[in-house]
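Student: Take this sequence and fold it.
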Amino acid sequence: MIGIVRPSAADLLTLGNALCGAAAIVLVATTDAATLSTEHLLQVVAVLLVCATVLDTVDGPVARRWGGSALGAPLDNLADCVTFGVAPAVALSVLVGRDGGGNPALVGGALVYTAGALLRLADFAAVRHEQADFTGLPSPLAATCAIVLGFLSPTAWVAAFALAALGLLMISSVRYPAQRGAALALSSAGWVVWLGGSLGLYPMPAPAIAGLVVVLLVVPIAHNVRLQTTALPAQVDP
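Tutor: Down below sits the predicted model:
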């Protein structure tokens, strides 16, 4: 007999999300280069992140279909904090530091990233204002960008700057489309491509660069241009 609220099936999926993030942190912290190369360890972390994202995506529909519990919302937020707020910062900073001899800037970049992710997730939990689209870079996308960057073998300074930039983007006013329709199709295709690269089916640098450009430039620019265009008053012919 347990002394807490009995978790629902959806809660167990959410817990799986958190455990994927925790596993990534523990593996990065305890695995040395002699046991597993940086590239292979990065592939493992990437696969764990993909699994976590899938679990984070399906726990909501499962809760709506079969019912959730009082644990659902707070557990979901805590899981996202671990998987998308802490794990990517730890993974990228430790793995880059492993090959580059360490750099204090990596600690600063990782802290800015984590702070941005936690503030974003707390804001979403408290305000719940994001409906039609998202304000700021969603934390799963930020986590993806951080891990994808690792496949490009960045220097410590580049990784530190990228982590800090991602942290600031998560709390920025830049708007991103919600994951539905064309945005969902593009996102799903991106996850499939990224999973293939993470599993070593093909070299990762090319899809990594393409993914970063699409997520950080093409999608937000196109979405914000569309928002501005639809907000303009219709012209009336004289």
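
Student: make it CA atoms for all contacts and neighbour counts henceforth
Tutor: Noted.

Student: Please, where are all the helices along the protein?
Tutor: Counting by DSSP state H, one finds helices in the chain at the ranges 9-30, 38-66, 72-80, 87-100, 104-127, 139-150, 156-170, 182-198, 205-213, 219-231.

Student: In TSV: those helices, plus distance to Y176.
Tutor: Formatted as TSV, the helices of the chain follow (distance: least, CA to CA, whole Å):
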stretch	distance to Y176
helix 9-30	23
helix 38-66	17
helix 72-80	18
helix 87-100	21
helix 104-127	14
helix 139-150	10
helix 156-170	11
helix 182-198	9
helix 205-213	14
helix 219-231	5
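
Student: Would you mind giving these as a markdown table with distance to D133 and mean neighbour count added?
Tutor: Converted to a markdown table, those look like this (distance: least, CA to CA, whole Å; neighbours: other CA atoms under 10 Å):
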| stretch | distance to D133 | mean neighbour count |
| --- | --- | --- |
| helix 9-30 | 23 | 20 |
| helix 38-66 | 16 | 19 |
| helix 72-80 | 19 | 18 |
| helix 87-100 | 24 | 23 |
| helix 104-127 | 12 | 20 |
| helix 139-150 | 14 | 23 |
| helix 156-170 | 14 | 23 |
| helix 182-198 | 11 | 16 |
| helix 205-213 | 20 | 16 |
| helix 219-231 | 9 | 13 |
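
Student: Let's compare: structure for the following, please.
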Amino acid sequence: MKPRFVGRLGLADAVTVGNAALGFVAAVAATVDATLAARIILLAAIADALDGVIARKVGSTPAGTYLDSLADVASFGVAPALVVACLAKAEWSLSGPTVETATLVAGIGLPALFVAMAVVRLGLYTAYDIEVSETQGVQTTLAATVLAAFVLAGFDDPLLLVPLTLVLAVLMVTTITYPDLHAQDALVMGVVQFAAIVSRGWYGRGFAYALLFLALGYLVLGPAFYWREGL
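Tutor: Okay, here's the model as predicted:
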């Protein structure tokens, strides 16, 4: 008896499923090494872009859209939120009878809010934005990339990351319109992401800064200044 997915899923779907698995691996890594988890999240972001390229080249399946959103919850919702929560736990001691409620809410509640808003954003995207070249709210991939780049660049203080997590959670469900990246820009982003993943030392830190610059530039300036189709 063969598995149900045989003959129903394509190559792009296989990459998407791999993206989901990377999300789990990143979540596990977050409990041990935030930097390693950040690298895996960026690898998942590359896989997320790759499955779209494959789908456009060889075709997609009816399940592809749903698989993509489900995988993104793991890789760009749960995994980056757990990175932040684990860093906060290590720095603020979020367990034991003496932990303050405000600290607990900040260190665990705000990452949980990030996951919740990522789920909402992905559901809305699948329902309303899948066929258009722009979307409302910050993409979950972009939000996760920003958090991962901050960690790889050495800005891993929860006093910075926890408020940033809240800001990104809010931005994911705003009505601010973000145009899709054009192919050449997505390629540049992917190359910088890959370099940040594999490089070490000063080179790695430099590529992390470059990725942070690109991601924050699009996050802040994209809605108003990024060029759209037909312009």
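
Student: Which residues are in contact with the closest residue to L195 of the first structure other than its chain neighbours?
Tutor: Residue nearest to L195 of the first structure in three dimensions, not counting chain neighbours: V47, with 6.6 Å by CA to CA, 6 or more residues apart in numbering. Residues in contact with V47 of the first structure (CA atoms under 8 Å, 6 or more residues apart in numbering) are L195, S198, L199.

Student: To what extent is F155 of the second structure buried, counted in neighbours?
Tutor: Neighbourhood size, F155 of the second structure [other CA atoms under 10 Å]: 14.

Student: dump the residue contacts of the spatially closest residue to it that is not a sequence neighbour.
Tutor: Spatial nearest neighbour of F155 of the second structure, chain neighbours left out: L161 (7.9 Å); criterion: CA to CA, 6+ apart. Listed by CA under 8 Å, 6+ apart, the contact set of L161 of the second structure reads V84, L147, F155.

Student: Looking at the first structure now, which of those still hold up?
Tutor: Counting by both residues aligned by TM-score structural alignment, their matches' CA atoms under 8 Å, the first structure reproduces these contacts from these: V84.

Student: Name the nearest of the contacts of L161 of the second structure relative to L168 of the second structure.
Tutor: Distance to L168 of the second structure across the contacts of L161 of the second structure (CA to CA) is lowest for L147, with 9.1 Å.

Student: what about that closest one, distance to L160 of the second structure?
Tutor: Distance, L147 of the second structure to L160 of the second structure, using CA to CA, to the nearest Å: 10 Å.

Student: do the same with F207 of the second structure
Tutor: Here the criterion is CA to CA. By it, F207 of the second structure lies 20 Å from L160 of the second structure.

Student: cool, and Y209 of the second structure?
Tutor: With CA to CA as the criterion, Y209 of the second structure and L160 of the second structure are 16 Å apart.

Student: and what of A30 of the second structure?
Tutor: A30 of the second structure sits 17 Å away from L160 of the second structure when distances are taken as CA to CA.

Student: Check A85 of the second structure too.
Tutor: According to CA to CA, A85 of the second structure and L160 of the second structure sit 12 Å apart.

Student: tell me, what residue is most central in the first structure?
Tutor: For the first structure, the residue nearest the mean C-alpha position is P140 (2.2 Å; CA atoms, centre = their mean).

Student: can you tell me which residues contact that one?
Tutor: Contacts for P140 of the first structure (CA under 8 Å, 6+ apart) come out as T53, F84.

Student: Show me what it lines up with in the second structure.
Tutor: Superposed on the second structure with TM-score structural alignment, P140 of the first structure falls opposite T141.

Student: ditto for G167 of the first structure
Tutor: In the second structure, G167 of the first structure lands on A169 (TM-score structural alignment).

Student: list the contacts for that match?
Tutor: So A169 of the second structure contacts L113, F114, V115, M117, A118 (CA under 8 Å, 6+ apart).

Student: If we use 7 Å, what do you get?
Tutor: By CA atoms under 7 Å, 6 or more residues apart in numbering, the residues touching A169 of the second structure are L113, F114, M117.

Student: What is the burial count for the nearest residue to L104 of the second structure once chain neighbours are set aside?
Tutor: Leaving aside its sequence neighbours, L104 of the second structure sits nearest to L94 (CA to CA, 6+ apart; 5.9 Å). For L94 of the second structure, the neighbour count with other CA under 10 Å is 21.

Student: what does Q136 of the second structure give?
Tutor: So Q136 of the second structure, with other CA under 10 Å, has 20 neighbours.

Student: so what corresponds to G18 of the second structure in the first structure?
Tutor: Under the alignment by TM-score structural alignment, G18 of the second structure pairs with G16 in the first structure.

Student: so who does that match touch?
Tutor: A52, L55.

Student: now do P207 of the first structure
Tutor: P207 of the first structure touches nothing, counting by CA under 7 Å, 6+ apart.

Student: can you do 8 Å?
Tutor: When contacts are counted by CA under 8 Å, 6+ apart, P207 of the first structure touches V193, W194, G197.

Student: Same question for A87 of the first structure.
Tutor: Neighbour list for A87 of the first structure: G21, A22, A24, I25 [criterion: CA under 8 Å, 6+ apart].
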